[in-house]
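Peer 1: Mind looking at a prediction? Sequence and model below.
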Amino acid sequence: MTATAAAAGTAEAPRLGGLMQLGLLAGPLLSMIDSSIVNVATPDIAEELGAGLPTTQWVVSGYLLALAAGLTTTSYLARRFGTMRVYGAALAAFVLASALCSAAPGIGVLIAARALQGLAGAPLVPLAMSVLLGRQGAARRIPFAAGLLFFLAPAIGPSFGGLLIAAGGWRWIFLANLPIGLLALLGVRRLPAGVAPPADGRARLDPFGLALLSTGLVAALYGASRATVDGWSRPLALGPLLGGGALLMGYTIWALRTSQPAVDLTLLRHGRSALALALSVMSSVVAFAAVFLLPVFTQAVQHHTAFATGLALLPQGLITGLGAAAGQRLADRLGVRPLVMAGFVLLAVAGGGLLFIDERTPLWATAAILSGRAAAIGFGLTPLLSVMLGPLGDAQMADGSALFNIAQRLGGSIGVGVLGSLLAARAAHVGAIAGFHEIGAILSALALAAAALAALLPGRAAV
């Protein structure tokens, strides 16, 4: 597509009213919030439903694993039945599953309802991203509000969950989805017919590739989650991780040789797209590691409450969202390469603040260090996404968005698992504070390595 055609296509795209925009933004927002909001509710759920914490933890794990499995089917469903039809059905199923969660009489029903919620929530983020980016022509810019909400949502989950539990109990976590989800469904019904690519009746299911991808992804994520808790030497961690990795490698070989794979990987043949995807995964590892490890540190070493920790984490979520929303505008002025390189260097410098955190560091200082890291991460997210998806046509956007989400989830989980296990091992030898400082140094070194790789990016997002 030429620049003129892209501009014309963007100009002719119908404007979306407030309710229509809510329809596209609420689904991803609810799906991402529900990835983390239940973490703070597990003790209350265990006590009310009379279940042990290991069993109750499946309320969290079941959702995340089902979400991963659902991501693998998103591209085919969008091609076969149409992007907006699948998005609307998934949003309706997510609202229904939320209602089932809120009314669950026992732990088994709740775990099953959460798995259904994860399956239904999986298509919401990549499909909404594909619609919003497809409307932007070749520039592939995420609108400001979308960038803010997409990257703010995961961070506000624990804080929002703590407020809902204090107000009405853990069931309110799921009840809160209902009014927002129902309003979003009304907005989806009002979206114009041409807002996304239509269904393709010739699209074929790839059962073999789907089996490889879904089984491999779920196994690898399960292994990484077990490794975070039990260490990498345990069979329940190492076995699924190695088996999942082998299956994912098998899927990569299969997908590059078949005509209609479950998730198209041809964008990896574009060197700049593959590099942007790798850099976004490195960014997610650095970001998720701190979000995962710092709450453990603040509660176990500094003895702060979970609610106080959640409030300290909240500013970084807002700043990440603002940075991501502003990143594309900055890239238009400064260029992608210098902005992303500067972001990773700033991330390394701000991450150096982790080396000075100890048992006496006040939470406001920790929040300030995290906010500096968050700004650096946010600036590079949307430009990297633009570079990655730039070569793709509108019909390939669902595949590209699904691949982006799969890579982010897999890379972040494995990175957190590795660093969490390393922290546990080093803490046993040199103490929790010294071990935490070593992890901070590793994260800063990883950010500097990413800055060096970013020198290979194009100067502008459009490629």
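Peer 2: Ah, there it is.

Peer 1: CA atoms for contacts and neighbours, from now on please.
Peer 2: OK.

Peer 1: Identify, by residue count, the longest helix of the chain.
Peer 2: helix 397-430 (DSSP state H).

Peer 1: C-terminal to it, what's the next element?
Peer 2: helix 432-453 (DSSP states H and E).

Peer 1: Just the buried positions in the strand or helix carrying residue 166, please.
Peer 2: According to DSSP H and E, residue 166 maps onto helix 144-168. Residues of helix 144-168 classed as buried by neighbour count (16 or more other Cα atoms under 10 Å): 144, 146-162, 164-165.

Peer 1: Could I get the contacting residues of the nearest residue to residue 9 once chain neighbours are set aside?
Peer 2: Leaving aside its sequence neighbours, residue 9 sits nearest to residue 137 (Cα to Cα, 6 or more residues apart in numbering; 6.2 Å). Residues in contact with residue 137 (Cα atoms under 8 Å, 6 or more residues apart in numbering) are 6-7, 9-10.

Peer 1: Kindly recompute the last result at 10 Å.
Peer 2: If you count contacts by Cα atoms under 10 Å, 6 or more residues apart in numbering, residue 137 has them with 1-11, 13, 390, 393-394, 462.

Peer 1: what's the spacing between it and residue 354?
Peer 2: 41 Å (Cα to Cα, to the nearest Å).

Peer 1: repeat for residue 47
Peer 2: Taking Cα to Cα, one finds residue 47 at 35 Å from residue 354.

Peer 1: can you check residue 171 too?
Peer 2: Residue 171 is 36 Å from residue 354, where distance means Cα to Cα.

Peer 1: So the two - more neighbours on which side?
Peer 2: Counted by other Cα atoms under 10 Å, residue 171 and residue 354 do not tie: residue 354 has more neighbours, with 22 against 19.

Peer 1: also this one, for the comparison:
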Amino acid sequence: MNSTSTTQQQDLQNIKKLPILISLIIGAFFSILNETLLNIALPKLEVALEVSASTLQWLATGYMLVVGVLIPVSALLVQWFTTRQMFLGAMVLFTVGTFLCGIAPNFEILLIGRLLQASGAGLMLPVMMNTILVLYPPETRGAAMGTIGLVIMFAPAIGPTLSGLILQFADWRWLFFLVLPFAIGSIVVSFIFLKNVTTVTKPRVDVLSILLSTLGFGGIVFGFSSAGKADTTWASTEVYVPLIVGGVSLLLFVIRQLRSKEPMLDFRVFKFSMFTLTTIMLIIAMMTMFSTMLLLPFLMQGVFLMTTFAAGLVLLPGGLLNGLISPVTGKLFDKFGPRALVIPGSTLLVIIMWLFTRIDLQTTTTILVLLHVLLMVAIAMIMMPMQTNGLNQLPQRMYPHGTAVLNTLQQIAGAIGVALFISIMTSGQQSYFMSLTAEPTPAQIAEGLLSGIHRAFVIGLVFAVIALVLSLFTKRTKAPKEQFAASNSPS
């Protein structure tokens, strides 16, 4: 180990980890909460801002697009700026965006505010993951990553319920005004407690790579997000043109990175077998999870005629439990390794997805709550243990690249999941209506929607089976020997 690395290890020994972890969690929680907080308010915004549903969709599409573009660039940025600079900069962007959204007099200002919020979120997640990897040695990293998992899963889960509750009693602007003091508080806490834990190396800035990355990841996220809209098909120019441009740009980007001595995003992380397996598993888990998080609201509101708030309440127990058990699965990972969690979790996922395909008009609300709770338990047993195991195999210099790759591909998996399952559901619904000889009755409309949802759940089941097969190849990884030679002191 060279003198610089030795000095850095000694510095890390003297850092109190808990205050840093808390400051990261506060900021991340509200930025991730914000992703799902607005979805349920779209019908009210359509009336308040006097814009169409397809125009409003940009509030969600634009958010995903900015996050998808920024995360790959974060691998470069974390080597140019300190931990404090990155995190505080991200939180300031998010806070300014939140304020703009709250006071927005029209759709255009609201969209600008959302894009600023997305800029903060896109920079924050990789910084948080990279900081955890640097601060915690592999033998105690599972518990820390489990705590992060609590935030990543818990925040979006309570978003729709919290949003529904706020909208029952207040104007849509309060969705932003209530977040604002917490965002400002996070900046203050981070300013006091957050320390620099990464080394600034300032590698060469490759402008062409940044351009190709933006076109590549941005084009793919935009294309699939557009395919998920109700008024588009896979043959629409706004779907296939961005996908083609994105695909070609991404291919050129990967080739350029593999040939570069100082890649912006180092795809050599895929030389590590468990990291590659982790990436595939996380994409499948994300798409399976999206299939249910997307389809269940359609099922509850379109088939069982629940209110938006009631549908949010049905999803709340699963989201809460997922968040609460993530730290537990992290500690179990540290003790028993990934196989003890990932294989049972994947098995449970297959069973639950099969049960989802058996849902009919007689299914009770209690059954829906139970199935969603078990689904969230299965996801918690798979995602953070796999992510921790895959990242543990990487050398420390590749942490920014590994976290950027995983976070980027999860965003793309989310966009693909939305588009894929919406199109499958719509196709199944149309097939059902074509089999009718007369205009569908309200009961038949519900049956048609249920038929489409069943088709989508079947595809979700296929993904779950693939995940189970892959889980059997999971092995516990070990970090390179030169890392963490000295044990970090407890917080």
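Peer 2: Arrived safely, thanks for sending. Keep in mind that this is a model prediction, so the values were computed, not measured.

Peer 1: And the TM-score between them?
Peer 2: Put the two chains on top of each other and the TM-score (TM-score structural alignment, normalised by the length of the first structure) is 0.92; 455 aligned residues with a Cα RMSD of 2.2 Å.

Peer 1: returning to that earlier point: which positions within the longest helix of the first structure qualify as buried?
Peer 2: Those would be 397-424, 426-427, for helix 397-430 of the first structure by 16+ other Cα under 10 Å.

Peer 1: Ok, stretch 444-463 of the second structure next?
Peer 2: Across stretch 444-463 of the second structure, burial judged by 16+ other Cα under 10 Å covers 445-461, 463.

Peer 1: Just give me how far that stretch sits from the chain centre.
Peer 2: Relative to its chain's centre, stretch 444-463 of the second structure lies at 24 Å (Cα atoms, centre = their mean, to the nearest Å).

Peer 1: again with stretch 71-85 of the second structure
Peer 2: 19 Å.

Peer 1: next one: stretch 115-128 of the second structure
Peer 2: 12 Å.

Peer 1: average offset between that stretch and the first structure?
Peer 2: On superposition with the first structure, the mean distance recorded for stretch 115-128 of the second structure (mean Cα distance after the TM-score superposition for the first structure) is 1.2 Å.

Peer 1: Which secondary structure elements does the longest helix of the first structure sit against?
Peer 2: Judged by 3 or more Cα pairs under 10 Å, 6 or more residues apart in numbering; DSSP states H and E, helix 397-430 of the first structure is in contact with helix 58-81, helix 124-134, helix 207-230, helix 271-300, helix 363-389, helix 432-453.

Peer 1: I'd like to know which of the ones you listed is closest to residue 93 of the first structure.
Peer 2: With distances scored as Cα to Cα, the stretch of these nearest to residue 93 of the first structure is helix 124-134 (10.9 Å).

Peer 1: Would you mind getting the angle between that closest one and helix 363-389?
Peer 2: 60 degrees (axes from the mean of the first three to the mean of the last three Cα atoms, to 10 degrees).

Peer 1: Could you give the separation of helix 124-134 of the first structure from the chain centroid?
Peer 2: On Cα atoms, centre = their mean, the centre of helix 124-134 of the first structure falls 13 Å from that of its chain.

Peer 1: likewise stretch 318-328 of the first structure?
Peer 2: With Cα atoms, centre = their mean, you get 15 Å for stretch 318-328 of the first structure.

Peer 1: so where is it in the second structure?
Peer 2: Mapped onto the second structure using TM-score structural alignment, stretch 318-328 of the first structure spans residues 320-330.

Peer 1: mean shift of the matching stretch relative to the first structure?
Peer 2: So stretch 320-330 of the second structure averages 2.3 Å relative to the first structure (mean Cα distance after the TM-score superposition for the first structure).

Peer 1: mind listing what the nearest residue to residue 207 of the first structure once chain neighbours are set aside touches?
Peer 2: Nearest residue to residue 207 of the first structure, sequence neighbours excluded (Cα to Cα, 6+ apart): residue 262, at 7.8 Å. For residue 262 of the first structure, the contacting residues are 72-77, 204-214, 251, 254-255, 399, by Cα under 10 Å, 6+ apart.

Peer 1: Which residues are in contact with the nearest residue in space to residue 23 of the second structure that is not next to it in sequence?
Peer 2: The shortest distance from residue 23 of the second structure to any non-neighbouring residue, by Cα to Cα, 6+ apart, is to residue 190 (5.2 Å). By Cα under 10 Å, 6+ apart, the contact set of residue 190 of the second structure is 19-24, 26-27, 84, 87-88, 91, 184.

Peer 1: which SSE is residue 329 of the first structure in?
Peer 2: Using DSSP H and E, residue 329 of the first structure falls in helix 306-334.

Peer 1: Counting by contacts, list what that helix packs against.
Peer 2: helix 144-168, helix 271-300, helix 336-351, helix 363-389.

Peer 1: Go through that helix and flag the buried ones.
Peer 2: For helix 306-334 of the first structure, by 16+ other Cα under 10 Å, it's 306-307, 309-331.

Peer 1: Before I go, just wanted to say thanks for your time.
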